[in-house]
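Peer 1: Sequence first, predicted model second:
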Amino acid sequence: MVSPKIAVLVPCYNEALTIGKVVSDFKIFLPDAEIYVYDNNSKDGTSVIAREAGAIVKYEKKQGKANVVFKMFREIDADIYIMIDGDDTYPVDCIQQMLDQFIENNCDMLVGDRLSNNSYKNQNKRAFHNFGNNLVRNLINVFFGSELKDILSGYRIFSKKFVKNYASTIKGFELETDLSIYSLNYELVIDEYSIDYRDRPEGSVSKLNTFTDGFKVIKLFFNLVRLYKPLLFFGTVSAVMFILGLLFMTIPIREYFEYKYVYKVPTLIFSIMLIILSLLAFMTGLILDNISIIDKKNFKVRYNSTR
């Protein structure tokens, strides 16, 4: 039986302190894999250290993790793809067990779950990160009817079908959220493997901004709900406007029954406008929902035809 070709993808930006160890660990625990480090305009010699450690080094000038990963997906040919950050926060010694689970369960994507065993909560010292992880996870699980444990993990394994069909317009650290929602929307096979997360070593600086990047992730989530679940999104907007319209309409109706005359005509007009807009929003949701259903059917045909 021919062994699958495995590619390790390491998007990097100023990770000179840790990239050498990440590459060396994969050389030990997955010696037959090809390790690709894509340097995203680092200024600390990341690419030199990665090359000396034995990685295949390439470059992406467009700033942003998502831009780097898109280029990796486009350029690298393999049967199985392992994506990991270059900051040495994810364990490599369990990679064979992760691969075994990925292959055995015929997964499209397997996620390194940092949250189930509380290793992320115990190790991560950045304020509000645990709160942000739980908020995003709960929102996605509620809206998409899933039971995922870790939405934002950067440690993932993908099938070739997934890599060659994945498309998005994002650019930065919202990538993991988009990967998770994309998989849920198209009903791909997702699995999780509990890992022991460790915080960055002393001197290694995170590129994440808790509030700025957190806001981007929340904004992306609602944009993806609008895109992937338009009937739910526009139906909610429609229901809110319809209820407000009815509430405002009670004022002129009460006046009419009391005085046989409507004094607050602008309120009546405003309430009617809200009800009309609510109907338009609902029709928009219906139309976009039908388009979304057709898109899913086309995706499945395209996905199943990928060799």
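Peer 2: Good, I have the coordinates. Numbering: from 1, shown residues only.

Peer 1: For the rest of this, base every contact and every neighbour count on C-alpha atoms.
Peer 2: OK.

Peer 1: what's the closest residue to residue 158 other than its chain neighbours in contact with, if anything?
Peer 2: Once flanking residues are discounted, residue 158 sits nearest to residue 109: 4.6 Å by CA to CA, 6 or more residues apart in numbering. Neighbouring residues of residue 109 by CA atoms under 8 Å, 6 or more residues apart in numbering: 102, 156, 157, 158, 159, 162, 183, 188, 189, 190, 191.

Peer 1: Sitting in strands, which of these do you find?
Peer 2: 156, 157, 158, 159, 190, 191 (DSSP state E).

Peer 1: ok, the last one - how many residues close by?
Peer 2: If you count neighbours by other CA atoms under 10 Å, residue 191 ends up with 21.

Peer 1: just to revisit the earlier point, between the contacts of residue 109, which sits nearest residue 266?
Peer 2: residue 183 (47.5 Å; CA to CA).

Peer 1: give me every residue that touches that closest one.
Peer 2: 109, 189, 190.

Peer 1: Helices along the stretch 101-250 of the chain, start to end?
Peer 2: 119-123, 129-144, 160-165, 175-185, 210-228, 230-259 (DSSP state H, counting those that start in this stretch).

Peer 1: then this one, side by side with the first:
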Amino acid sequence: MNRDAVTVLLPAYDEAETVGDVVADFREHGFERVLVVDGESTDGTRARAEAAGARVMIQSGRGKGQAIREAVRERVDTEFVLMADADGTYRPEDADAMLEPLFEGRAEHVVGDRFANMHEDAMTAFNRVGNRAFNWLFGLIHREDFGDILSGYRAFTRDSFRRLALSADGFGIETELSVECARHGVPTAVVPVTYLPRPNGSNTNLHPVKDGGIILMAIYRQAKTSNPLFYFGSAGMLTGLFGVAVAAFVAYDWFVNGVPHEVLAVVSGVSLIFGVQLLIFGVLSDLIVTLHRETLDRIENDD
């Protein structure tokens, strides 16, 4: 394995407690090209990363997603990228297994599955449930099983990354990477990795409720082009169920109490019609997407 063809990419923000050890560990495992992308930390993150032997760049924007996009597109000059967090939760010992599918040509993107060997204190019960739910929803919508779509331990080719349409600035970048790989048919492998608790004194930048909402919307929003039947169908079902509930109330109050609700009856009718229209639109959109994929497959096979 030619480690000179790999850049270890570590996005960091106020990770002074751990970044030095993380950089040193990767370098001890033969990875000389370590790039730390700093989000204007104020705790000495840059100094400790440089002291450990990393190349440091200050991102021009904000957020983990923006840092990764800027680094890969402007600073990475190697064929392969190994992305990890700077908080010490991922082991350099798993790096070879992560890179193996790339070097063997079996994949262009690799996801490290944290659930394969997650230490007990590495993730709260609330976050475990949320992660499982997001993975299930992703599989339902995008018809792919990537094991752990929120994993921050990834390996990919620089060319495959540049083909993806990425726009997430924050923690939604992992979700967006998974969605884009599924949508563009990027050969993706899943590798079991160990996930460790954050060391004492290291604080997380993740906000479970806020970032969870961002991730949920990212998964749902991307379904518009990969699974339009789910995207429009789910909205149609909710709208239709709302119309049915209002209609039931109107009918009950009319027959039991003799109280008319003309306005609510109109709202109910409009909701039902709109819900049916969304369902029909979802079916037609799904048909168009399916035909488009079949056409692309024929073109690729002819080539």
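Peer 2: Great, that's in hand. It should be emphasised that the depicted structure is a prediction, and the values quoted were computed from it without experimental measurement.

Peer 1: Pull the residues that contact stretch 54-72 of structure 1.
Peer 2: 9, 11-12, 23-24, 34-41, 47, 50-51, 170-175.

Peer 1: before we move on, what about stretch 204-212 of structure 2?
Peer 2: 13, 127, 130, 171, 172.

Peer 1: cool, and stretch 91-98 of structure 2?
Peer 2: Contacts for stretch 91-98 of structure 2 (CA under 8 Å, 6+ apart): 25-26, 29, 82, 110-112, 154-155, 191, 193-196.

Peer 1: Try it again at 7 Å.
Peer 2: With contact meaning CA atoms under 7 Å, 6 or more residues apart in numbering, stretch 91-98 of structure 2 is reached by 25, 26, 29, 110, 112, 155, 191, 193, 194.

Peer 1: in that stretch, what counts as buried?
Peer 2: Going by neighbour count (16 or more other CA atoms under 10 Å), the buried part of stretch 91-98 of structure 2 is 91, 92, 95, 97, 98.

Peer 1: Now do the second one against residue 29 of structure 2, distance only.
Peer 2: Here the criterion is CA to CA, to the nearest Å. By it, residue 92 of structure 2 lies 7 Å from residue 29 of structure 2.

Peer 1: what does the fourth one give?
Peer 2: When CA to CA is the yardstick, residue 97 of structure 2 and residue 29 of structure 2 sit 13 Å from each other.

Peer 1: Ok, the first one next?
Peer 2: As for residue 91 of structure 2, its distance to residue 29 of structure 2 is 10 Å (criterion: CA to CA).

Peer 1: Overlap in contacts, those two.
Peer 2: What both residue 91 of structure 2 and residue 29 touch, as defined by CA under 7 Å, 6+ apart, is an empty set.

Peer 1: What segments of the stretch 1-150 of structure 2 are strands?
Peer 2: Secondary structure of the stretch 1-150 of structure 2 (DSSP state E, counting those that start in this stretch): strands located at 6-12, 34-38, 55-58, 80-83, 109-118.

Peer 1: Against which helices or strands is the fourth one packed?
Peer 2: Contact here means 3 or more CA pairs under 7 Å, 6 or more residues apart in numbering; DSSP states H and E; on that basis strand 80-83 of structure 2 packs against strand 6-12, strand 154-157.

Peer 1: what about 8 Å?
Peer 2: Secondary-structure packing of strand 80-83 of structure 2 (3 or more CA pairs under 8 Å, 6 or more residues apart in numbering; DSSP states H and E): strand 6-12, helix 95-103, strand 154-157.

Peer 1: Once aligned, what mean separation remains between the second one and structure 1?
Peer 2: Aligned to structure 1 and superposed, helix 95-103 of structure 2 gives a mean residue distance of 2.3 Å (mean CA distance after the TM-score superposition for structure 1).

Peer 1: Check the contacts of stretch 204-212 of structure 2 and tell me the two furthest apart.
Peer 2: Of all the pairs that the contacts of stretch 204-212 of structure 2 form, the one spanning the most space (CA to CA) is 13 and 130, at 23.7 Å.

Peer 1: Compare neighbour counts for these two and give me the winner.
Peer 2: The neighbour comparison of residue 13 of structure 2 against residue 130 (other CA under 10 Å) goes to residue 13, with 25 against 16.

Peer 1: Residue in structure 1 paired with that one?
Peer 2: Superposed on structure 1 with TM-score structural alignment, residue 13 of structure 2 falls opposite residue 13.

Peer 1: from what I can see its match touches residue 45, true?
Peer 2: No. Using CA atoms under 8 Å, residue 13 of structure 1 makes no contact with residue 45, being 9.9 Å away.

Peer 1: quick revisit: ok, the ones in strands among the contacts of residue 109 of structure 1 vs residue 294 of structure 1, which is closest?
Peer 2: Once CA to CA is applied, the member of these that ends up nearest residue 294 of structure 1 is residue 190, at 22.4 Å.
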